[in-house]
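Engineer: this is a predicted model, with the sequence first.
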Amino acid sequence: MTATAPEVTTDMQVIITCRGIGEPYGTNSLSGVTKNLDPKKYLIIELVWSAAFGPVPRWDGSSFTANVLHAEQALLELIRKYPGAILLGYSGGAQVAGNVAAQIGAGQHWGLIIRAVALLSDPSRHKSQIIGVNRGGQGILGGRYIPSDRFHVLQFSAPGDPISELPEGNALGDLAQLITSLSLVDVPAWMEDLRRKALKGALQFWRRSGVDWWEAYRWSLGYTAHGRHTCYLHEKMQNESVTYAERAATMIAGVR
């Protein structure tokens, strides 16, 4: 399901926002970005999707994998209605927007056009794609490269955010692979996903020598206790005088 298509005047640019896991529809983290944009120049359309990760925020929610796939299809429909839109995503919504942007960049959806994709805390951020200081690391779900020869790719990641800046090889990333298909209402599908990953050799971390579980736990605190995943609206970027949200808005405003 997607929102009813509003009318767009010829002098307005469309921005499609994809909120993060558990965030409310309407006012959420991405509102902190779009509030810095001129409402006379930009039409903000929010993707309607579950924004759920298994039992979060509802115990009877579908798996993250299933929700992302459904959201990708809904986002593609919106892009068809608004060719040349800018995609803006945060956290789980960044996974959705980033996946679709990567597909379009690779030519998988002939005729679909976007002007830019701006992502805050992308769970699949590629280690080479970041605005500002590159401190290493990548998304907790691995690195998904988004081709940038057709549109702007704006990736933002805060220091210590394990969702988008986890050191490669950290066991927390392996654990994340275990739960992407977790759903309390469809346990068989979760088990099948684990079987498929095991057959592909993607669940071998317990066999690796020298797995640093303490380091994995330390990085998990960035999400559970230290607010590293939720700092994008109020924390200034490293070596800069603006927040991540402010910098994202400025760069979006510069897209032509």
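Structural biologist: Done, it's in.
Engineer: okay, CA-based contacts and neighbour counts for the rest of this
Structural biologist: OK.
Engineer: ok, and what's touching stretch 17-26?
Structural biologist: Applying CA atoms under 8 Å, 6 or more residues apart in numbering, the external contacts of stretch 17-26 come out as 28-30, 44-48, 51-53, 56-57, 87-94, 96-97.
Engineer: identify the residue nearest the geometric centre of the protein.
Structural biologist: Central residue check for the chain by CA atoms, centre = their mean: the C-alpha nearest the mean position is that of residue 94, 1.7 Å away.
Engineer: pasting the second one now:
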Amino acid sequence: MTITVLTCRGVGEPFPSPMLANVTRLLDPRRFRIVAVPWEASYGPVPDPHGVSFDEALRTGREMLLDNIADDPNPVILVGYSAGGVLAGHVAAEISWGNHPGLDLRGVGLISDPFRHPMNVVNATASGWGIAGRRIIPVTFPVWQLADPSDVITCCPPDSPLRTIADQSAAFSLADPHAWAADLLDRLRTRRWQATIRDWRNIPQVWRAYTRAISGVKGYLTGEHTSYHLRRYPGSTRTYCEWLADRINQVKE
């Protein structure tokens, strides 16, 4: 039996995905068929100045990914990196909760998922959770979360002020600024914000939170988010990407 691996690239990555190629090239070609999902992978003006917002890219990407799974005659494994990890993880969660009966999903691998939930992590050195929030995937199939502790996108401290930036920017787009403004108003009305610093009078706590945030941004700018094909998975001689490929190759038909 052939298993189809659907890959979801990160924002700004050329199609299909240089990062995920470090996983898929190690898969057994006799057993796995690789298909890259051409979702927009847009975060407002990144990479296209007039691109759609991240929220809109996720909406259309979700429909595309669900159609891909439904139309594929083979069982499917989802693999996503960064923003593509959000898309793959959200869809995997829906399937795991039973929202799409009949879809045959055999596993999901998420590299630097911005919505990583601590309950789904397999790397004991990872702390915090995703910078954009927490999304639990009930373990009805294998869930492989790859989270390097130095990567603020997926290992963001609970009280980090960076969370507010993620909340504010999800709906931003130069192509539709009105939708962004409407989203901000809705967040204010419904208090749809991630909790960060709770006591601004606690100067040591505020200082620590901003110091960690600055460190996290510096790490992001110097490649902590883009080194999963180079860094070793904790306790292993394999890189994160190699480790994920090993897990997928072990999936039974």
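Structural biologist: Ah, there it is. No experiment lies behind these values; they were computed from the predicted model shown.
Engineer: on that earlier part again, how near is the residue nearest to the centre of the first structure to residue 127 of the first structure?
Structural biologist: Taken as CA to CA, to the nearest Å, the spacing of residue 94 of the first structure relative to residue 127 of the first structure amounts to 15 Å.
Engineer: before we move on, back to that, just the buried residues out of the contacts of stretch 17-26 of the first structure, in PyMOL syntax.
Structural biologist: Isolation of the buried members of the contacts of stretch 17-26 of the first structure (16 or more other CA atoms under 10 Å) is achieved in PyMOL through the command below:
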select buried, resi 29+30+44+45+46+47+48+51+52+53+56+87+88+89+90+91+92+93+94+96+97
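Engineer: can you give me the strands for the first structure?
Structural biologist: Assigned strands in the first structure, in chain order: 13-18, 42-46, 85-90, 114-120, 152-156 (criterion: DSSP state E).
Engineer: the second structure: matching residues for the second one?
Structural biologist: Just to be clear, that refers to strand 42-46 of the first structure. Aligning strand 42-46 of the first structure against the second structure (TM-score structural alignment) gives residues 32-36.
Engineer: mean per-residue distance, the matching stretch to the first structure?
Structural biologist: Its match in the first structure and stretch 32-36 of the second structure itself, once the structures are fitted together, sit a mean 0.5 Å apart by mean CA distance after the TM-score superposition for the first structure.
Engineer: helices of the stretch 51-200 of the first structure, residue ranges please.
Structural biologist: Counting by DSSP state H, counting those that start in this stretch, the stretch 51-200 of the first structure has helices at residues 64-81, 92-105, 171-179, 187-199.
Engineer: which one of these lies closest to residue 35 of the first structure?
Structural biologist: Within the helices of the stretch 51-200 of the first structure, the stretch nearest residue 35 of the first structure is helix 92-105; the backing value is 18.1 Å (CA to CA).
Engineer: ok so, going back, mean neighbour count, the strands of the first structure: which tops it?
Structural biologist: The highest average neighbour count among the strands of the first structure, using mean count of other CA atoms under 10 Å, belongs to strand 85-90 at a mean of 27.
Engineer: in the second structure, what stretch matches that one?
Structural biologist: Against the second structure, the aligned range for strand 85-90 of the first structure is residues 76-81 (TM-score structural alignment).
Engineer: list the buried residues for stretch 60-67 of the second structure?
Structural biologist: Within stretch 60-67 of the second structure, the residues scored as buried using 16+ other CA under 10 Å are 61-62, 65-66.
Engineer: closest one of these to residue 99 of the second structure?
Structural biologist: Top of the list for closeness to residue 99 of the second structure, among these and by CA to CA, is residue 66 at 11.2 Å.
Engineer: next, the contact list for the counterpart of residue 68 of the first structure in the second structure, please.
Structural biologist: In the second structure, the residue paired with residue 68 of the first structure is residue 58, using TM-score structural alignment. Applying CA under 8 Å, 6+ apart, we find residue 58 of the second structure in contact with 41, 87.
Engineer: residue 89 of the second structure touches residue 107, doesn't it?
Structural biologist: No: between residue 89 of the second structure and residue 107 there is no contact, the gap being 10.4 Å when judged by CA atoms under 8 Å.
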